[in-house]
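[1] Just to be clear, the model below is a prediction. Sequence and coordinates:
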Amino acid sequence: MPRRTLLTGLAVTAVAVAGAGTAVAVGTGGERSAAIAGAVDPSVPKNVILMIGDGMGDSEITAARAYQGLDKPLRMDGLPFRGAMTVHSLGRTGSGTTYDPVPDSASAITAMATGRKTQLNRLSQGPADDPKAVGDNAGYVTAMERAKQLGKRTGNVTTVDFNDATPAGQLAHMSYRECFTPQDAAKDCAKETKKAGGPGSIYEQIIDSKTDLMVGSGRDILNRGTIDLPGTEHDGKSLEQYAKDASGYRYLTTKDQFLGVKSLKDGPVFAQFGLWNTDKSSHPREFQGSPGTKADEGLRDDDTCKVNETYPEQEVPRIDASTEKALQLLSEDNDKGFFLQIEGGAIDDEAHAAHACLQIGETLAFDRAVGKALDYQAKHPDTLVIVTADHGQAGQILSAEAPQMPTPPVAGDPASLSEDDKPAGRTRTLRTKDGSRLRLGYATSNRSATGSKRERHVGVQVPIMAVGPQAANIMGTIDNTDLYPLLTFAKQPSELPDTTKTVTVSGPATTVTTPGPAVTTPGAPVPGPTREVPGAPALQVGVAAPRTIRAADLRAGLPVSIVATRGGRATVQVQQHGRTIASGRTTVGTKGAKAVRVKARLKPAARGTALRVRVTVTAGGQTRTATAAVTARR
């Protein structure tokens, strides 16, 4: 017999009406609490997209935004959750008692991909007291490896070569990041070659991973290295042939071949474009322009960035096109989900070269890829998107105006500046799209003394942004190792603290029938969008549902009790991972209470599936929303 439960008071939850994909744009002002609260989703995501702008610190983002025009925010500006991420690596001794505040891409991706720190130049491998010694691979399981263990599809998209640290760090474990081919490994990582019983060179490990989708540059390198395994069928074969024979890859080298792929059902895809280390860039750059020069020339404001007009003629897809295609292929007929890493790798390359225009162009291209991921997430709210950087870079935004002095120098005329007032290192002054002046300075290497043209990383925290299930976990200041539970689908949903507030329904007590105990949902009242009627009492809404229900019983209908302070129209939704799996509409009578059943079908996991019941009531020109949590079990 069902219990007769008196529902005279129910909690109103702290959930806003805004959806999980709500954008919180830069500089819009206004009250954002509801939009941010509505974006909170503690459930475990089905898909994870990790987007890394290599060397994309705050300065690089700010420069790209300023160049594009402050009235045109970046797509990444719309992510609702933001934080700061520390990125230090371990010191050279490997003891763990010292650290290096300036990481390289290898140690940085290791921390994100495995949740463990390591030293410079190591890929997903533990430290050693001798930096040249082989560390321990035990415990350094990467997020991409873990996703494959969970039966999810995996993808790795980059604008640089696959053996570059960021894409390689998800798939290879190596003591030195430049042991690319078997021949490189024989020279610098001899104990880790397959011939010596190790996992093999970086490229061999990438091929052996059988990642579902690889998209990047450095095409020629697969013909530069050969397999060194005497007595085996692969000995003497090129890496390209090894990829085809050992892992069944479809090896693609043109844009049309890649964009023409219809499905991953016919085998994994290894799409690699451009030429390695030639005058043809591995991946064409979005912009053209002059690199930074010494102060006298770099202070002049006559430089403008030009779009690379030859890009469409080259057989290389842009990063946003690669991202869109990757999402299509990874999600097609896929019930288990996927893990996808996307890297804007050339941002770092051009910052190293003090090439302001090219750095900005690559950042804007990466932002377009972010836009593709956000468009996908809006349609698939069970997807977590994280956008961040692996480390900071050298470029700084400098004042483009003359220094404030009793007798100010002539603006834009470096000859009128004293030596003390000229910026150090190399500079480049640009005209932005809205006509403003933007000056970038690079001063991390003494070019005049050493002849070096390579700027260096800097020791700063980096920005991190996210949207989707569990995205709120990146807020505040976190370390790059804290990403690992999010990237590996391992973080369990949290519960709101018990701050229950009772809402008493006016009028006579109303009795409704609900199987099981009455459940009140913790939280505090949060108003949804309203059209207030002058003099009308505030609408209050509550919802109750069983704490648990068998999946089989869901087919007969989930019992939901609705209470409201006024009669009106009610929409009831049952959501799983942010996606609505069942819905219905009803009317709450003038007595302000209603019991309904909502039928749903799902296959819960062995330990249960978290559901959220969402009720929206409109009455008297006002709208309020309340939710309740339900666990469906086998």
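    Great, that's in hand.
[2] CA only for contacts and neighbour counts going forward, please
    OK.
[3] What sits closest to Gln119 if chain neighbours are left out?
    Leu90 (4.8 Å; Cα to Cα, 6 or more residues apart in numbering).
[4] just checking, that neighbour touches Lys117?
    Yes: with contacts counted by Cα atoms under 8 Å, Leu90 reaches Lys117, the gap being 6.3 Å.
[5] Against that first model, consider the following:
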Amino acid sequence: MKRREFFSKSMLASIGFGVVNPTLGLSKPPVRTFRKQAKNIIFLVSDGMSTGTLTMADLLLRQKEGKKSRWMSYYLGGFAKRALMDTASSNSLVTDSAAAGSSWGGGMRVPNGSLNVGPKGELPVPILQKFKHAGKSVGCVTSVQITHATPASFCVNEKSRSAMPEIAAKYLELEFDLMMGGGAEVFDASMRKDKRDLFGAFQKAGFSVVRDRDQMMDLNGDKPVLGVYSEGGMPYAIDRENDPELKKKVPSLAEMSRKAIEILSQNPKGFAMQIEGGKVDWAAHANDAPALLYDQLDFDEAVGIALDFAAKDGETLVIMTTDHGNANPGLFAADKFSRLYTTSHSNEWVLSQLSPDNTAGQVADFIETYQGLQLKKEEIDALMKSYRGTSTDGLYGSTKVPNHLYAQLQYAHTGIGWAGTGHSADHVELAMYGPGSENLPAYIENYKLHNFMLDAAHVPALTYAG
């Protein structure tokens, strides 16, 4: 296959970013006067989004398509209220996603690894239970397992984030209105250790259980929804968009978000939901630049859907943030950044196709075809040497491929460098639009967002255990 044929249509065009309004940031959204009370809350979290991630994704979209990201458009237009947020847990300056999410979900700092279980065994009521008690529809949308740490932090009390099979069962008891993402491994009887058929149990409880994009698109909101579209985490956006079969079967984060808002907004009392770009964090851990930037842009499309709804609605508070930084990537050689414009697959996908049996020439051709990079012989030799040993480079269910070595080799070709492979203690971006946003201070501790959301919606803070 010739590269000019393969890249005849850029990935940015295929993923749908052409719908972004190029004048955003210069023109006024439809609504600027909000109601005093937020009827709806949409909480968007790009998990593990360092400032460099937000920056580079915006630069990629600007340079390739001449458009700004929706997040930065609202900064540039002065529409969003902006702040810095700390991210500490109760036992560490460097948080994990469970503790960070629980600071928002439960309103207190908890130890790393815990979901709304405090250092002394406290069991704060998770925020979606509070909104549900107030009569609102509630739900979560994510690109990883729906039982993963960040969505679960808004929903349940659980001592360990690893207890995803138990979290799935708790979701059935809670009977929330909509849960969408990956994670069939904890719902399917054939993959659960206890062989419990949770998919069947949800159906018996009156849920619409959908397993692919077409089924999701057909939903009309007449029943609560469980949508699970992959065994574990969902595919990276760049891999999904360049695989016709995956694209037909697996919805994007934006598509899930649009359908979720359509369904949840049917409640006259309003709704509260969390939308997570969970695989941004996975890509950062792996130092996978193509996966990171295109998943961040996939998340940004969901941001746009939420902001468009809020601008028309006037009663919706949209919150955009991250739970912590991760790997702190940055662009250090601008002349090489354009090589990310035409890449068609993540590093993980590319590396998982290689084996010790490949010749150096085969590897060179393969990488140039799918990522547009022309690696030197010594770089290919170093990469292939890792395949002859035992690699523990993978994380979160990825194949055990030399992610970090490949990222180091790519620096000379993309100009993207990494400070590490784990979470950071950085203060992070927090932005709001809609009723209540005017009360956001310039700096806020993460756990204070819990009551901030409740106050914006005039929902009382329940104190009993969930």
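    Nice, thanks for sending it over. These figures come from a predicted structure and were not determined experimentally.
[6] Mind checking the TM-score on these two?
    Remark: TM-score between the superposed chains equals 0.71 [TM-score structural alignment, normalised by the length of the second structure]; 364 aligned residues with a Cα RMSD of 3.1 Å.
[7] on that earlier part again, for Leu90 and Lys117 of the first structure, indicate the residue with more neighbours.
    Neighbour count, other Cα atoms under 10 Å: between Leu90 of the first structure and Lys117, Lys117 has more, with 28 against 22.
[8] what residue of the second structure matches up with Ser322 of the first structure?
    Ser322 of the first structure maps onto Met256 in the second structure, with residues paired by TM-score structural alignment.
[9] can you pull the buried residues of the one helix or strand that match maps to?
    Element membership for Met256 of the second structure (DSSP states H and E) is helix 253-264. For helix 253-264 of the second structure, burial by neighbour count (16 or more other Cα atoms under 10 Å) applies to 253-261, 263-264.
[10] Relative to Val31 of the second structure, which of those is nearest.
    Ile261 (18.2 Å; Cα to Cα).
[11] roughly how far apart are the equivalent of Ala201 of the second structure over in the first structure and Ser217 of the first structure?
    Aligned counterpart of Ala201 of the second structure in the first structure: Tyr242 (TM-score structural alignment). Between Tyr242 of the first structure and Ser217 of the first structure the computed distance is 18 Å (Cα to Cα, to the nearest Å).
[12] which of those two has more neighbours?
    Neighbours per residue (other Cα under 10 Å) separate Tyr242 of the first structure from Ser217, with Ser217 holding more: 27 against 22.
[13] Check which helices and strands the helix holding Met256 of the second structure is in contact with.
    Applying 3 or more Cα pairs under 8 Å, 6 or more residues apart in numbering; DSSP states H and E, we find helix 253-264 of the second structure packed against strand 137-145, strand 178-182, helix 213-217, helix 289-313.
[14] average gap between that helix and the first structure?
    Helix 253-264 of the second structure, aligned to the first structure and superposed, deviates on average by 0.9 Å (mean Cα distance after the TM-score superposition for the first structure).
[15] So what touches that helix?
    Residues outside helix 253-264 of the second structure that contact it (Cα atoms under 8 Å, 6 or more residues apart in numbering) are 137-139, 141-143, 177-178, 180, 216-217, 220-221, 270-271, 275, 277, 298-299, 301-302, 305-306.
[16] before we move on, the earlier item: and the helices and strands packed on helix 253-264 of the second structure as TSV, adding distance to Asp455 of the second structure?
    Converted to TSV, those look like this (distance: least, Cα to Cα, whole Å):
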stretch	distance to Asp455 of the second structure
strand 137-145	17
strand 178-182	23
helix 213-217	33
helix 289-313	18
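[17] ok, the residue mapped onto Tyr376 of the first structure from the second structure - how many residues close by?
    Taking TM-score structural alignment, the alignment pairs Tyr376 of the first structure with Phe309 from the second structure. Neighbour count of Phe309 of the second structure, defined by other Cα under 10 Å: 19.
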